[in-house]
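1. Got a sequence here, can you build the structure:
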Amino acid sequence: MSIKSLAAKVFAATIDKKTKKWASDPVGSQDKVFKYLLKTAGNTAFAKAHSFSSIKTHHDFIDQVPVRDYEQLRPFVDRVVAGEEDILWPGKPLYFAKTSGTTSGAKYIPITKESMPEHVKAARNAILSYIHETGNSKFVDGKMIFLQGSPDMETKNGIQLGRLSGIVAHYVPNYLQKNRLPSMKTNCIDDWETKVEAVIDETLPEKMSVISGIPSWVQMYFERIVQRTGKKVGEVFPDFNLFIYGGVNFEPYRAKFDQLIGRKVDSIELFPASEGFFAYQDKQNEKGMLLLLDAGIFYEFIPADKFYDKNPPRLTIGEVEIGVNYVLIISTTAGLWAYNIGDTVAFTSTKPYRVVVTGRIKHYISASGEHVIGKEVEEAMKAASQELDVVINEFTVAPQLSPLEGALPYHEWFVEFGEINTDLKKLEASLDLQMRKQNSYYDDLITGKILQPLKITSVPENGFKQYMKTIGKLGGQNKLPRLSNDRKIAEVLEKIISDS
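-> Next up is the predicted model:
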């Protein structure tokens, strides 16, 4: 065992003790964060506008600080972007994480000297947690690749801005620098397809042990390796034994990854975002990710089915229940206050508190009142594809409300298959049955003949890649919505299908 590998085990044991300490007192941990946030930001423009000095309890906070999304918080953010100090958090941010907006165009999420270390610490602790649980630390001696956005930075009114993954690339610890790939030159390539080829050039000769990134884009990297070498990824990289991912649910990709790799590898799921690093998988055989309650983030949870009520309940960590779908609301050391990041979560455990990401509050199908969410379509696809031994590359779902004359509306599943010998009718039947088990509203609509059973439209190979390229979101941190309540994605896919 190398010195680095042994040191990693010792450090992992230390971190595990610290983690158990705050996790054993979840309410107390969150109360400390809540008080720290209010006290530290007390002289900011936002604090004065919301009378922070009179906030003593969470109920006071609810009364004085409404839930906001980016557009609603934007008047304050715009002042920060313009270079003003002490607006949302003391001083100025270190960075802006630039993300894609909707009505607002580009969004600028502040990252401060207090919040940046939490991103780095959480990523580090996720790996140390794995080492402590499994005893496997030999991978620290191999090469590690992190498929991420370009680390090139711009400057806006004296503050650097870039993609979160690119910003984080500047914080790789010194003890990992020699192990880290790709090179800075390759990482700065903007065009994703060109970048992947350059990454392959650099990694093929190396002893890769850890590969990390959003599953859809790692899949593209793996597919190109197989095409180039004619070998499975696990054969090309015999030391590869740990996959680290985040951003989307891995389950729909798992069968395809097993096929591309040729063997099983351990994995660690992360829940990072520009707004904060919220959770990581702390146990290999437990469902859910450990919610980070001492990381400068105060959490509130609104039941998703009550989110659009006039005064929905805003629950704290001690009030949540297992299995309920919640909209995640955060207040952070980056100066985001009662901020709706758009993600929905459900708790799988309360001792300690673990969550799974169930989708996005704006990503759903309810054109006929069915209230279908991302977690349900992913669970249905997982069950149906396993039952029929089908390999799926990618999929998304949209309502079809205007079918051929006289036909009932239905859910249209656009699916790119890893194999072309799939019996679509069998898969449609299995998927529909699984969806009826997942969602009682959907079952009622099928039974009541308001909807007809779902239909599958086969997408040609690389069709989703072409879709993402068409909308200018190929690679990096960009993710395909698993479902939508309109046919904007469907219309682009239909054109790609007709042109193929």
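
2. use CA for all of it now, contacts and neighbours both
-> OK.

3. Just the buried positions in stretch 377-396, please.
-> The neighbour-count check on stretch 377-396 (16 or more other Cα atoms under 10 Å) flags 377-385, 390-396 as buried.

4. Please generate a structure for the following sequence too, so the two can be compared:
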Amino acid sequence: MGVKALLSKLLAAYVHKKHQSWIEHPVEAQEAVFQNIVKQAQHTKFGRDHGFASIKTHADFVKAVPVRDYEGLASYFNLVKQGQKDVVWPGKPLYLAKTSGTTSGTKYIPITKDSIPNHINGARDALLAYVHETGKSAFLDGKLIFLSGSPELEEVGGTKTGRLSGIANHHVPGYLRTNQLPSYQTNCIEDWETKLDQIIEETLDEDMTLISGIPPWVQMYFDKLIRQTGKPIKDIFPNFGLFVYGGVNFEPYRKKLFESIGRQVDSIELFPASEGFFAFQDKQNDPGLLLLLNSGIFYEFIPTDEFFSENPTRLTIGQVEPGVNYALVVSSNAGLWSYSIGDTVKFTSVKPYKLIVSGRIKHYISAFGEHVIGEEVEKAMKHAMQQFPEVELTEFTVAPFVSQNEGASYHEWLVEFAHPPINTDAFAAELDKQLRKYNSYYDDLISGNILQKLKLSALPKGAFQEYMKSQGKLGGQNKVPRLSNDRKLAEGLLGITN
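-> Just a heads-up that it's a prediction; the model follows:
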């Protein structure tokens, strides 16, 4: 065992013990974060505008600070972009994390001196939790690959700006620098296909032990390696034992990914975002992600069925219940205030507080009042694949088709199979059956002949890759939306394949 592997066990034990203090006192930990960030920000422009000096309780905060998304806070973020100080947090941010927006175009999320440890320590502690639980640390002596965006940074208003994964690349601990792949120069390549070829060249003959990235892009890396060598990943990297991922639900990709590897490996799910590092999987046999309650972020939770109401209920950590879908709202030492990040979560445990990411608050289909969410379509796909074990999935998305003729509308599932079902019609029927089970509104619409049963459109191999490339979103941290409430993505995919 190498020095890094040995020392990591000591550090893992120390960090585990440190985490127990806030895990055992979650409400107190969140109250301390709340009081601290409100006090620190009371003299900022945002703090003065919202009367932070008079805020003593969460109830005061709710009255003073409405829930807003990026667009709702854009007037403040624009001042930050212009280089003004003391806007949403004391001083100027260290970085602006650039990420894709919706109506706002590109978003610039501040990362401050106080918030950068949340991003860096969150990822570190996820690995240390794995070491502490399993006793496995030898992977730290091998090569570690992090498929990420470019670490090259530009300046906006005098602040360094880039993708979160590129910013994080500058903060990889020194003791891991010698293990890290790909090289800085390769990470700077913008074109994903060119970058992927170079990554393969740099990693093919190395002892890769940990691979991290968004599952569909890791799958592309594996596919190219297998085509080039004719071998499964387990034979190319015999010591590869840990897969780290986040950003999308792993289940639709799991079967194909492990078939590409050729054996099971351990995995860790993370919940990172430009707005903060929120949670990580701390137990191999538990899919729930441990919510970080002592990391500079104060959380509020809005029941999803209230989210679009005028005065939604805003719960704190001690008020949430398992099994309920909540929209996640954060305030933090990055200068985010009652900021809706767009994700929905569902708690699997409250002792300790663990959750899963159940979808996106804006990614749903409700063209007919059914309000189908991401969690439901992913569960339907998972159970349909269990009934058709030959099926392997590359990617899929779902969109409504609204017909002018009564009873002729439907949901269209656009699916790219790695291995298609033997009977596509039977597979589509099973998908429809499962979705009706998970969403009673959808079931009512089918039963009432308002909707036809879903239509499955099998796309040729490479369709999603070609579409993402056409949009300039191939690779990196870009994700295909699982659901749309319009036909834009669906028509784009169908246009690529025609």
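
5. Work out the TM-score between the chains.
-> In this superposition the chains share a TM-score of 0.98, using TM-score structural alignment, normalised by the length of structure 2; 497 aligned residues with a Cα RMSD of 1.0 Å.

6. So what touches the longest strand along structure 1?
-> Scanning structure 1 for the strand with the most residues, using DSSP state E, yields strand 339-350. Contact with strand 339-350 of structure 1 is made by 67-70, 275, 287-288, 304, 320-331, 353-362, as judged by Cα atoms under 8 Å, 6 or more residues apart in numbering.

7. What subset of those is buried?
-> Buried, going by 16+ other Cα under 10 Å: 67-68, 70, 275, 288, 304, 320, 324-331, 353-361, out of these.

8. re the thing from before, which ones among the contacts of strand 339-350 of structure 1 are found in strands?
-> Using DSSP E, the contacts of strand 339-350 of structure 1 in strands are 326-331, 353-360.

9. of these, closest to residue 136 of structure 1?
-> residue 354 (22.9 Å; Cα to Cα).

10. I'd assumed residue 286 was in contact with that closest one.
-> No: in this structure residue 354 of structure 1 lies outside contact range of residue 286 using Cα atoms under 8 Å: 9.1 Å.

11. the helices in the stretch 401-500 of structure 1, which residues?
-> 424-438, 440-447, 463-470, 488-499 (DSSP state H, counting those that start in this stretch).

12. average gap between the longest helix belonging to structure 1 and structure 2?
-> In terms of residue count, the longest helix belonging to structure 1 (DSSP state H) is helix 3-23. With mean Cα distance after the TM-score superposition for structure 1, helix 3-23 of structure 1 departs from structure 2 by a mean of 1.1 Å once superposed.

13. And that helix, what's buried?
-> Buried-residue list, helix 3-23 of structure 1, by 16+ other Cα under 10 Å: 5, 8-9, 12-13, 15-16, 19, 22-23.

14. got it, and stretch 367-379 of structure 2?
-> 367-368, 370-379.

15. Could you tell me the end-to-end distance of that stretch?
-> In stretch 367-379 of structure 2, first residue to last residue: 20 Å (Cα to Cα, to the nearest Å).

16. corresponding residues in structure 1 for that stretch?
-> Stretch 367-379 of structure 2 corresponds to residues 367-379 in structure 1, going by TM-score structural alignment.

17. hmm, who's touching the matching stretch?
-> Residues outside stretch 367-379 of structure 1 that contact it (Cα under 8 Å, 6+ apart): 249, 251-252, 357-360, 363-366, 399, 401, 435, 438-439, 441-442, 445, 450, 482-483, 485.

18. and if you look at stretch 38-51 of structure 2?
-> 52-53, 55, 64-65, 76, 86-90, 335.

19. Now the helix or strand containing residue 107 of structure 2 on structure 1. Mean distance?
-> Using DSSP states H and E, residue 107 of structure 2 sits in strand 106-111. Its aligned residues in structure 1 lie a mean 0.7 Å from strand 106-111 of structure 2 after superposition (mean Cα distance after the TM-score superposition for structure 1).

20. how distant is that strand from the center of its chain?
-> 16 Å (Cα atoms, centre = their mean, to the nearest Å).

21. do stretch 204-222 of structure 1 as well
-> 17 Å.

22. which residues are in contact with it?
-> 139-140, 142-148, 196, 200, 233, 236-248, 250, 253, 257, 260-261, 394, 475-477, 479.

23. And that stretch, what's buried?
-> 207-222.

24. Which two of these have the greatest separation?
-> Farthest pair in the buried residues of stretch 204-222 of structure 1, by Cα to Cα: 207 and 216, 22.7 Å.

25. what's the neighbour count on residue 102 of structure 1?
-> 8 (other Cα atoms under 10 Å).

26. From residue 219 of structure 2, how far off is the spatially most central residue of structure 2?
-> The C-alpha lying nearest the average C-alpha coordinate of structure 2 belongs to residue 247 (Cα atoms, centre = their mean; 2.3 Å). Taking Cα to Cα as the criterion, residue 247 of structure 2 is separated from residue 219 of structure 2 by 14 Å.

27. Next: residue 401 of structure 2.
-> On the measure of Cα to Cα, residue 401 of structure 2 and residue 219 of structure 2 end up 30 Å apart.

28. Would you write out the PyMOL command that picks the buried residues out of the contacts of stretch 38-51 of structure 2?
-> A single PyMOL command selects the buried members of the contacts of stretch 38-51 of structure 2 (16+ other Cα under 10 Å):
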select buried, resi 52+55+65+76+86+87+88+89+90+335
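
29. In three-state terms, label the closest residue to residue 441 of structure 1 other than its chain neighbours for me.
-> Of all residues not flanking residue 441 of structure 1 in the chain, residue 370 sits nearest, at 4.9 Å (Cα to Cα, 6 or more residues apart in numbering). Here residue 370 of structure 1 is recorded as coil under DSSP: H, G, I helix; E, B strand; the rest coil.

30. Could you measure from residue 370 of structure 1 over to residue 457 of structure 1?
-> Residue 370 of structure 1 is 21 Å from residue 457 of structure 1, by Cα to Cα.

31. now swap in residue 498 of structure 1 and tell me
-> 12 Å.

32. Which one's more surrounded, the two?
-> residue 457 (16 against 9).
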